[in-house]
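Student: what would the 3D arrangement of this be:
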Amino acid sequence: MDRQASGRAAEDRALSWLQHQGLHLLERNFRCRLGEIDLIMEDRDCLVFVEVRKRGRTSRVDAASSVDSRKQQKIILTAQYYLSRFPQRANQPCRFDLIALASDSETATPLWYKDAFRP
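Tutor: From the prediction side, this is the model:
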């Protein structure tokens, strides 16, 4: 499986899992010149920007640690742009979550880091 297909499969798995946790999908792969957000969801009244990461056993950095401060800043800027495009959501509480998946297991429960980082 190529990298793009693998990433799509990871996002599919994360999306399905989050929906089973009660979150509602608003946008998938929101892109702008500043970056991309994998999933934008609602958790009750909270707007949730989700980064999905998948890493193998041989990776030097685990999935959660791979979202460094530079990547966090790109996600935050992209989220701010999203909010500027949808002003009706601008006053909604927001958080940034991370879903970490092990690439060697399709059955392992994803690791969900709620409020993984803040602006």
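
Student: C-alpha from now on. contacts and neighbour counts both.
Tutor: Will do.

Student: for the residue of the chain positioned farthest from its centre, identify the helix or strand it belongs to.
Tutor: Computed with CA atoms, centre = their mean, the maximum C-alpha offset from the centroid of the chain is found at T58, amounting to 22.3 Å. Remark: T58 resides in no helix or strand, with elements defined by DSSP states H and E.

Student: go on, K114?
Tutor: Secondary structure assignment for K114, by DSSP H and E: strand 111-117.

Student: now do D97
Tutor: Secondary structure from DSSP H and E places D97 in strand 94-102.

Student: can you list contacts of stretch 50-59?
Tutor: Contacts with stretch 50-59, where a contact means CA atoms under 8 Å, 6 or more residues apart in numbering, come from 7, 10-11, 14, 37-41, 61-64, 66, 96-104.

Student: next, the buried residues of it.
Tutor: Buried residues in stretch 50-59, counted by 16 or more other CA atoms under 10 Å: V50, E51, V52, R53, K54, R55.

Student: following up with a second sequence; could you model it the same way so I can compare the two?
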Amino acid sequence: MWFNSDTRPTTRSKGSAVELEAEKFLQKKGLRKVSRNYLIKGGEIDLIMRDGEVLVFIEVRYRQSADHGSGAETVTYQKQRRLRRAALHYLQKHYGNHEPDCRFDVISASGNPVVFEWISDAF
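Tutor: Down below sits the predicted model:
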């Protein structure tokens, strides 16, 4: 992708770059962007997109190498709870009592160049 030994980005900048690439990947698959990096105390949602009428909360996980497991394997039960809490906050703030159908997806990214694995309805 764009990582090399001369331009070693910080972990945060790598994460942001991979999130942007994941967003483009999903847009090519037909999803539409709603929001990025929705942050509340105790949780963050990397991407919020629409897949038709379904609101999709997306966690993006990047690993340089999948040798020790995929990024998806790092989405623990505790992380899922934080994502659900942030999603509930988002839904209450933006939809009130008229919540749309929604789901949680995971984008597992690894390698250089980055390869994406999309896990729809992951949890």
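
Student: rewinding a little: how about the strand holding K114 of the first structure: buried residues?
Tutor: Applying 16+ other CA under 10 Å to strand 111-117 of the first structure flags W112, A116 as buried.

Student: repeat that for stretch 68-83 of the second structure.
Tutor: Quick answer for stretch 68-83 of the second structure (16+ other CA under 10 Å): S70, G71, A72, V75, Q80, R82, L83.

Student: map the first one onto the first structure.
Tutor: Alignment note: S70 of the second structure maps to D62 in the first structure; criterion TM-score structural alignment.

Student: who touches that match in this structure?
Tutor: R55.

Student: check contacts around Y38 of the second structure.
Tutor: Per CA under 8 Å, 6+ apart, neighbours of Y38 of the second structure: E44, I45, D46, L47, I48, A86, Y90.

Student: isn't the first one up against N37?
Tutor: Yes. If you go by CA atoms under 8 Å, E44 of the second structure and N37 touch, sitting 6.3 Å apart.

Student: neighbour count for those two, which is higher?
Tutor: E44 (19 against 15; other CA atoms under 10 Å).

Student: separation between the counterpart of L34 of the first structure in the second structure and Q27 of the second structure?
Tutor: Under the alignment (TM-score structural alignment), L34 of the first structure maps onto G42 of the second structure. According to CA to CA, to the nearest Å, G42 of the second structure and Q27 of the second structure sit 28 Å apart.

Student: more neighbours: those two, which one.
Tutor: Neighbour tally, G42 of the second structure and Q27, criterion other CA under 10 Å: the higher count belongs to Q27, 15 against 11.

Student: tell me the secondary structure for the spatially closest residue to N29 of the first structure that is not a sequence neighbour?
Tutor: Leaving aside its sequence neighbours, N29 of the first structure sits nearest to D38 (CA to CA, 6 or more residues apart in numbering; 4.5 Å). Judged by DSSP: H, G, I helix; E, B strand; the rest coil, the three-state class of D38 of the first structure is strand.

Student: residues in the first structure aligned with stretch 21-30 of the second structure?
Tutor: Mapped onto the first structure using TM-score structural alignment, stretch 21-30 of the second structure covers residues 13-22.

Student: I appreciate the help and will end here.
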